[in-house]
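> coordinates only, sequence not included:
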C-alpha cells in the first residue's frame, strides 16, 4: 500500500512580500499536482510571519488536497477566530479545510503563557465544532456566537506527543498527528493509546486517522541533510519530553541527557540554525537518538529506504517538513516530486 503524504511548509525569513505570496499560491498548486493528501503551516507570531495569511494563500492554490493550520493552540487563537478561518478555507478549497490543535510551545511561551491543559484543549475543540455546526458555543463560561448560513464540516486533528494527549486524541479527534516518535515500540504504543481513547469515548477504534510527524530534510548531500535537521529535532525533543521521560520509551542511557536538554532549552533559539539548542543536543550526545526517533534526513535514496522501513512498522501516513525561503521550499518540493514520490507509489 502506498504511503499517504502531507507536507508542512515553514517559510523562514522576513514577512512575505507580494511576489512571495504569488509563489506560495503556485507552491500549493504544485503540491496539488503531486497528489499530496494535505498541506499546512504553523500558527505562531513568534517569527512575525502571520499564519492565517499563509493558510489563505495555500488555499488559493490548492484544488484537491486538504489545507489548514497546524498546529494552533487554545491560547493565541480564540475559537471564534479558528472557526472563522476553517469556514473561510473550507469555502476556498471546496470542502478541504482542516485545523490541528495542540497545547502550544514557543507560540504560547513567547506571550507569557504555559502550554494549555488537556481540559482546556478539549473545551476549545468542542467550542470550534459547535460554532461551525450551530453558530453558538460555550467557552470559558461564556457564550460565543458567530453568524453562519450553513453548517461547516470541521476536520480537527489533535497534535499529540505524550501518552495522555494520544488518549485524548482518540476521544475527540478526527485525526491525530503523532509526535511521539517512529521507532517500532513507540509506534505500537502510540497507536494503541489512540485506539484506547476512542473506545473510552464509545467510538470505533479506527475512527481516528493516525498520522505521524516526521522531522525531515531532503538534500543531495546526506551529511548536510542531517546537519540541517538538527534544530528541528531539537525542538521536538524539547516539547515531547518537557513533561518528563517516564512512559515515553527513552532508553536508560539517554534519560539524564534528555532531562538536562529540556531544562536548558533556549526559547530564543527555537529552531534556529546554528543556535544554542542545536549545539546542546549535539554536545549531550542526543543527535543520533533524535534522528532515529523522529528524523528523516538524506538524499532521495535515503528517503525512500527510510520511508519503506517506516511502513514496515506501521507508519503509512506521514507529515513531512519542508522548511526554508519560499524558493527553497519550492525547490525541495520539486526534488521530492521527481526523485522520491514516484518510488513510493
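Alright, I've got the coordinates. If you're wondering where the values come from, they're calculated on a predicted model, not measured in any experiment.

> okay, CA-based contacts and neighbour counts for the rest of this
Fine.

> and residue 305, that's in a helix?
Yes - assigned with DSSP: H, G, I helix; E, B strand; the rest coil, residue 305 falls within a helix.

> quick one, strands of this protein?
Ranges of strands in the chain, per DSSP state E, are 4-11, 38-41, 66-72, 97-101, 136-139, 142-145, 155-160, 175-178, 209-213, 215-218, 295-298, 317-324.

> what packs against the last one?
Looking back up the chat, that one is strand 317-324. strand 4-11, strand 209-213, strand 215-218, helix 326-335 (3 or more Cα pairs under 8 Å, 6 or more residues apart in numbering; DSSP states H and E).

> take the one below as the second:
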C-alpha cells in the first residue's frame, strides 16, 4: 500500500513546499496538488515542489477538463516531469460546479466523455510522435511537442459517478476513487471501472487505484463527526443519485441534504448523519483507521491519499505526522 495526501495550496507557496518536504521525510509516497478554484496555480506549485524534493511523487490531483485544455495540460505535466526527474503524475476529474464552473459561466456537461478524450489527447501528445486525435470535444491534429517527453507518465481519471469511472476503465492508467471508502462504495466503483475496461479490452487489475478520502485520527470521535459534517454535505450535495443509492444511504436523508445544499453547505450539513460520515470518510482512533485501510487494500486499492480537512499548513503538518506515526508501521 502506498500513501499520499492532498492539500489546497492557499497559503504562501513556501509553506506548502515545507509541508511536502516534511511529508517526504516522513515517508509519504505521493503529494497531490489540486487544480480547482482560485488558489495558487498548481503547475507553478508542482514546479517548486519538483526542485525542493528528491523522492516523493508529485501528482496533479486533479485538473479540470472544463477549465484546462489538454494540450496545455500535456505541456505543463511534461515540464514538471522533467524538473522532477520523472516523478510527475496527471489526474483529470470533472467537478467544482458550484464553486468554480457556475460562477465563471462554464459548461459542465458530458463529464465522462470529456475526461476520456482529455486523457486520449494528453497521451498522444506525450508519446513523442505527431498527435492526430480528433474528438468531439478536444483535438490535437498534426501536433508534436517541442520538448522531449516521457510517454509513460501515468494518467488518472478521478470521480465517483458511473460515466467518469467507466472512462477511467476505458483509457486511464489509474482511477482516483473520490470518497467511496466502504466495501459497498469500492465495489460500486470497481463495477463501473470494469465496464469501461471491458469496452476497451483492457485489464482493470493492471490499473492503479487511489482511494481519495478524508481521514481523521482522533480519540474524540464526536467532535470529529461534527467537524466533518460540512465535508460530507459537499460530497453528497454533488454526487449522482445512482452513487448514493449504491452505497446504501437512506433516501430520505439524501433528499434532505440535496434539497438544503441548494441554499449552501452550512444548511446541508445540519442533515448529515453519522452514517453519512462513515460512508464517505474514515474517522476514529488509529486502530479503527488501520482496519478500514486494510479493507480498502483487500478491495484492490493500491494507494490511500489523505485529504486534509480545512485548516492551516501548521495544522496539516501535525495531521500528516499523526497519520504517519499511527498508520505507516502497520503497513511497512
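Cool, got the structure. Only a predicted model underlies this, so the values are computations on that prediction, with no experimental measurement involved.

> would you turn the helices and strands packed on strand 317-324 of the first structure into CSV with mean neighbour count and distance to residue 198 of the first structure?
CSV is the format used below for these (neighbours: other Cα atoms under 10 Å; distance: least, Cα to Cα, whole Å):
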stretch, mean neighbour count, distance to residue 198 of the first structure
strand 4-11, 21, 22
strand 209-213, 23, 11
strand 215-218, 26, 27
helix 326-335, 18, 35
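
> what would those look like in TSV with distance to residue 93 of the first structure?
Formatted as TSV, these follow (distance: least, Cα to Cα, whole Å):
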stretch	distance to residue 93 of the first structure
strand 4-11	16
strand 209-213	21
strand 215-218	27
helix 326-335	21
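
> looking at these, which is closest to residue 164 of the first structure?
Of all those, strand 209-213 sits nearest to residue 164 of the first structure, with 15.5 Å by Cα to Cα.

> superposed on the second structure, what's the mean shift for that closest one?
Once fitted to the second structure, strand 209-213 of the first structure is off its aligned match by 1.6 Å on average (mean Cα distance after the TM-score superposition for the first structure).

> quick one: residues in contact with that strand.
174-179, 181-182, 191, 294, 315-320 (Cα atoms under 8 Å, 6 or more residues apart in numbering).

> so residue 256 of the second structure versus residue 229 of the second structure, what's the distance?
Per Cα to Cα, to the nearest Å, residue 256 of the second structure is found 14 Å from residue 229 of the second structure.

> give me the more crowded residue out of the two.
Counted by other Cα atoms under 10 Å, residue 256 of the second structure and residue 229 do not tie: residue 229 has more neighbours, with 21 against 15.

> nearest spatial neighbour of the more buried one, skipping sequence neighbours?
Among residues not flanking residue 229 of the second structure along the chain, residue 269 sits closest, at 5.1 Å (Cα to Cα, 6 or more residues apart in numbering).

> wait, doesn't the one you found sit right on residue 232?
Yes - taking contacts as Cα atoms under 8 Å, residue 269 of the second structure lies within contact range of residue 232: 7.5 Å.

> buried ones in stretch 258-270 of the first structure, by neighbour count?
258, 259, 261, 262, 265, 266, 267, 270 (16 or more other Cα atoms under 10 Å).
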